Structure formats: structure tokens, C-alpha cells
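J.: what's the 3D shape of this:
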Amino acid sequence: MDSRMDQDEERGVKITDDTVRKIRVAKVYRENTDRINSMNFSPSGDLLISSAEDDQIVIYDCEKGLQKRTLNSKKYGVDLIHFTHAKNTAIHSSTKIDDTIRYLSLHDNKYLRYFPGHTKKVTTLCMSPMDDTFLSGSLDKTLRLWDLRSPNCQGLMHLQGKPVAAFDPEGLIFAAGVNNESIKLYDLRSFDKGPFTTFRFSYEKDNEWASLKFSPDGKSIMICSFGSMIRLVDAFHGTPLQTFAGHVNNQKLHLEATFSPDSQYVFSGSGDGVIHVWNAESGYKVCVLNGDHPGAVQCIQFNPKYMMMATACTNMAFWLPGGYED
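T.: Now for the predicted structure:
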């Protein structure tokens, strides 16, 4: 798997409709006994980390296509796992005992720091792409700004509802979505002054917001919902760009969606185990990919450096272009 990925990177595979239609599952891992609830590629693209409802943290070597390590978090549970800027540490939210965020050394499976403060389930956790800052949002209707080096919250925002949040690719601003009807943009250096702009949208009770994600080029914001709709809005003006639909979500799950690294395509999981792909600019559906997932695909991410995608239900699947098979 490693040599082919290196070749892809060297060739600088241009993503086209044809490339997307030919992407295939190269490897499937069946290590988890319960649903994989989150995953995250390292910024360098050579590692993937996942967390699951069975309290397992699994680290994969993306270049070799191997499972590298498995750690357990039986005491606290684990969700919303993210690499920090160091490949040997991660942050995650907890599913048991309390709603503290935990900073974990992957090298020796020891906690380096705890970040207490949230009083209800943490539903959003995102790491700055540039430094040791991270954001967390919770059902307690607060958004908190943290620094890995301090257990104390660096900033606290009380909101009218459950927040969803994301950093832009430059790490200079962050977006907070509130009450399924507004996105507020904050300058990280002066967030205490309030948002510098607010985008308002019509409230849709059947499409409660589940997450926000900036496109890699920073030009658009994707709103994923607990319904069967994904929205794309302009990151500078808030104008609606596209609405993507057609994927199944009868159970009102958070089905993650992701951009291709060039921001040209949107990939989404579906309740029936398949992957839907749309052209981000035109909005048309390019294809539906079948990865033989036995359950709903709730996690999906594109590798930031390689032409590679990962999708997960209880199984983890690695996808490569051109129908490679191990």
C-alpha cells in the first residue's frame, strides 16, 4: 500500500469525476466491536487515529496500511479524538464519569493534562491547524477556547443553544454555529469582542446542525445535520452555495461529510452503508460508492496529503484510486 501511495503523491493525482468514480476500498479493518465514533488524520497524513464506542483508540499507519497500535480508555470512554501537532499526542472528549477533555500521550498511554469545565456532553472538539489552541462546544450551551499548555479555559462563550464550531484552514478565525440558524465568525486574536460577522439562515427543525467544516481552500463552510441534508455556504458572505441530499439518514445520526483536498468534491456517509459524492461547485451527484459497510457510515475523512480516504462504521475502510486491491 505504501509504494502506491507514494506514487500517487509523486504523480500529484488530479481529482476528476473519473478518479472519484474509480476510488475503491483497498483494505478493511475489523478491530472494533462497536461503532467507530470519530477519526482524524495527522497533519502529515501518515497516521490515522480513531475512537470507538468500545472504548478503543486505534492508530493506523496510512503509508503501510497497517494497524499500528491499540489503546484502551475503559475508565473515561473516548469520542471526538484529534491529533495535536505532535503525532504522539491526542485530545479527546469523554463518554463516562464526566465531560472533561483529556490530553493523551499515545507513546505510553498516559494523560498529560485534563481540561475540566463542561457540565454536559461535549459535542464539538477541534484543534487549531496552526498552534496549540483548541475549541470545544457542549450541550451545556458553552463554547470554550483552550491552550494545550494550560488546564484553564482561555475563553468562554455562553450561547443560546448547542454550538457547533470549526477553525478556518489558516487558524485565524473560527466559526460557531448556534441554534441551527446562525453562523458567527470570530477573530481568534479578539474573540472576546464578539463575532465580526454573523450569517443567518432559515430554521429547519428536521435538519438540526451536527457539525461545521471549512473547505481546505477556506472559501466555503459545510453544515452537516442530523437530517438528510448537507449545506454549503460561502465562508465570506454566508450566501447559500449548494444543498446536497439523497443519502439515507432515517435514524437521525450525525453522518460526517468531508471535502476532497482540492475542495472540489464532497463525500458523505449514509445510513445504508454507502458513500455519496457530489461536485461541490455544480452540486450534481458524481457517484455512489459501495464499501461493503454493514452499518451506517458515520465517519468519513480524506487524507490531507495522500489520495486516500477513510470511512468507518464498526469497520474501518481505507480507499485508494484506481481499484487497487490488497
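J.: When you work out contacts or count neighbours from here on, use the C-alpha atoms and nothing else.
T.: Will do.
J.: what secondary structure does T19 sit in?
T.: helix (DSSP: H, G, I helix; E, B strand; the rest coil).
J.: so it makes contact with G323?
T.: No. Look at T19 against G323 with CA atoms under 8 Å: they stay out of range, at 9.9 Å.
J.: any idea how far the nearest residue to L66 once chain neighbours are set aside lies from L48?
T.: Leaving aside its chain neighbours, L66 sits nearest to Y60 (5.8 Å; criterion: CA to CA, 6 or more residues apart in numbering). The gap separating Y60 from L48 is 5 Å, by CA to CA, to the nearest Å.
J.: Looking at these two, which one has more neighbours?
T.: Shown here are Y60 and L48; by other CA atoms under 10 Å, L48 has more neighbours (23 against 19).
J.: For the nearest residue in space to V274 that is not next to it in sequence, grab the count of nearby residues.
T.: Of all residues not flanking V274 in the chain, N290 sits nearest, at 4.9 Å (CA to CA, 6+ apart). Residues near N290, counting by other CA under 10 Å, number 14.
J.: Make sure N290 is actually in contact with V277.
T.: No. Counting by CA under 8 Å, V277 is not a contact partner of N290; they are 11.3 Å apart.
J.: buried stuff in the longest helix belonging to the chain?
T.: The single longest helix within the chain, with elements called by DSSP state H, is helix 2-11. Along helix 2-11, these residues count as buried under the neighbour rule (16 or more other CA atoms under 10 Å): M5, D8.
J.: run this one through as well so I can compare:
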Amino acid sequence: MAAKFLGQSTRVVTGSHDRTLKIWDLRSRACVETKFAGSSCNDVVTSEAFTFISGHFDKKIRFWDARCESGSSGTAANELVLQGRVTSLDLSKDGNLLLACVRDDTLKVYDLRMKQELRVFSHDNFKVGCDWSRAAFSPCSDMVGVGSGDGGVFVWNTKTGHLICESSHKEHSGAVTAISWHPYGGFLASVDRGKKAIIWTGE
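T.: Purely as a prediction, here's the structure:
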């Protein structure tokens, strides 16, 4: 379901539907460690060279330290319990903020330094469309964007919590599964389950 480089270009961590997280050595093309999370993993992010975070079907976010080896299983160093299945995770550019998209139709932002929830984003018209809906920070982390189950796209201001944009015309015919920001923040791309991609401008 997800894969991220772990601190260097030779190691990758993956999260899978089979409830495992695996660390891979790309030089040997082999799995060097397996961690059993106990629930299907919908997304994973890496916050530091040895730390990664996973979001799960069982409504939990789990924090892992790749340096802590305990056989082939391993245990999460910490967990957050949410009110719905975690469909995606994203980190701010500085690595201090964690964004979670949740099946209770909310986006949540956590301060990883303080280990606390900072903001919750929701709207009457926003519905998470599937278990792998992807939300994302803008390049400067001052905005968060996500697609809705009815084909809409929503953007909130991270600092104020205000809704900046809700697409008034549902250009997508079905649930938007993922969005991605242009590296300089001027454009937003969205894609739906019907294989349609749209580029949105700031106008």
C-alpha cells in the first residue's frame, strides 16, 4: 500500500495489506526486517533516518524505531488511537507536523514534538471516499488538501483552520482518491477512481 525511503537511498520501508511493515536493503534486494503491526497498513511516512510512522485499518497510528530490533516482529514505540480508519499520512517539510486522513471524515494535524493534536479539519460536504484516500500538505505546509467522496476537492489553511477552497463544480464523477501539490505550490492535481486526473490552479 505504501513505500518510503528510510533515511538513505539504499533502504526502503513498506506498509502492506497483510499487516506487516518491512525494511528492505536495495543493494541486496532483500527484506532485512519485518514488523507485525496487527492491522492492515494503509500508509507509511519516515520522519527521521531511523523512525517511521504507519497508519492502519484498526484506527491507529503507530510509531516505529528501526534501530530497535526484537527478532523479526518488533513492537511500536507508541500509538495514537483515532475515531476512524487511517487512510493516509503526510509529513510537513520540516518533519514537525503529521497529517492524517481519517474515515470519520476529518483531517487531523499532530505536532510530533509535543505529541499532541493541533487541528482537526472537517466540513459538512467533505466525505472520505475510500480506505486509501490520500491527503497532503502543500510544499510550505501552510495548507492541506484532500479529495472528497463526491468528487470535490477541499483546501484548508493549516495555521488558521479556515477553509480556503471547496471546488464548486464536481469535475470528478466519483470519489477522489489522491491529490498532489506542485513543488512550488501553484497547482494541485487530483485523481479519481475512474482514472481521471485534473490540474487545479489557484484562480
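J.: The residue nearest to V274 of structure 1 and G273 of structure 1, how far apart?
T.: Taking CA to CA as the measure, N290 of structure 1 and G273 of structure 1 are separated by 7 Å.
J.: Report the set of residues contacting both of the two.
T.: Counting by CA atoms under 8 Å, 6 or more residues apart in numbering, N290 of structure 1 and G273 have no common neighbour.
J.: before we move on, the earlier item: isn't the residue nearest to L66 of structure 1 right next to L47, touching?
T.: Yes. The pair Y60 of structure 1 / L47 is scored as a contact, 5.6 Å apart, by CA under 8 Å.
J.: what do those two both touch?
T.: In contact with both Y60 of structure 1 and L47: no residue, using CA under 8 Å, 6+ apart.
J.: how about the nearest residue to the residue nearest the centre of structure 2, chain neighbours excluded?
T.: In structure 2, the C-alpha nearest the mean C-alpha coordinate belongs to L89, at 1.7 Å (CA atoms, centre = their mean). The spatially closest residue to L89 of structure 2, leaving aside those adjacent along the chain, is A100, at 4.7 Å (CA to CA, 6+ apart).
J.: okay, now the equivalent of the one you found over in structure 1: neighbour count?
T.: Aligned counterpart of A100 of structure 2 in structure 1: I223 (TM-score structural alignment). Per other CA under 10 Å, the neighbour tally for I223 of structure 1 reads 25.
J.: And I223 of structure 1, which helix or strand is it part of?
T.: Using DSSP states H and E, the element containing I223 of structure 1 is strand 220-225.
J.: how big's the offset between the following helix or strand past that strand and structure 2?
T.: Scanning forward in sequence from strand 220-225 of structure 1 by DSSP H and E, the next helix or strand is strand 229-234. Superposed on structure 2, strand 229-234 of structure 1 shows a mean distance to its aligned partners of 1.2 Å (mean CA distance after the TM-score superposition for structure 1).
J.: I'd like to check what contacts strand 229-234 of structure 1. Which residues are they?
T.: Here strand 229-234 of structure 1 has contacts from 207, 219-224, 239-247, using CA under 8 Å, 6+ apart.
J.: which among the residues you listed gets closest to R11 of structure 1?
T.: Nearest to R11 of structure 1 out of these is K219 (CA to CA; 26.0 Å).
J.: which residues touch the residue lying closest to that closest one once chain neighbours are set aside?
T.: Excluding the flanking residues, the one nearest K219 of structure 1 by CA to CA, 6+ apart is A235, at 5.2 Å. By CA under 8 Å, 6+ apart, the residues touching A235 of structure 1 are F214, G218, K219, S220, I221.
J.: Now do the SS call for the residue nearest to the centre of structure 2.
T.: Secondary structure assignment for L89 of structure 2 (three-state DSSP): strand.
J.: mind checking what it lines up with in structure 1?
T.: Under the alignment (TM-score structural alignment), L89 of structure 2 pairs with L212 of structure 1.
J.: And whichever residue in structure 1 pairs up with I164 of structure 2, which helix or strand is it part of?
T.: Using TM-score structural alignment, the partner of I164 of structure 2 in structure 1 is V286. V286 of structure 1 belongs to strand 285-290 when assigned by DSSP H and E.
J.: And that strand, what's buried?
T.: Buried residues in strand 285-290 of structure 1 (16+ other CA under 10 Å): K285, V286, C287, V288, L289.
J.: from the chain's centre, how far out does that strand sit?
T.: How far strand 285-290 of structure 1 lies from its chain's middle: 20 Å, per CA atoms, centre = their mean, to the nearest Å.
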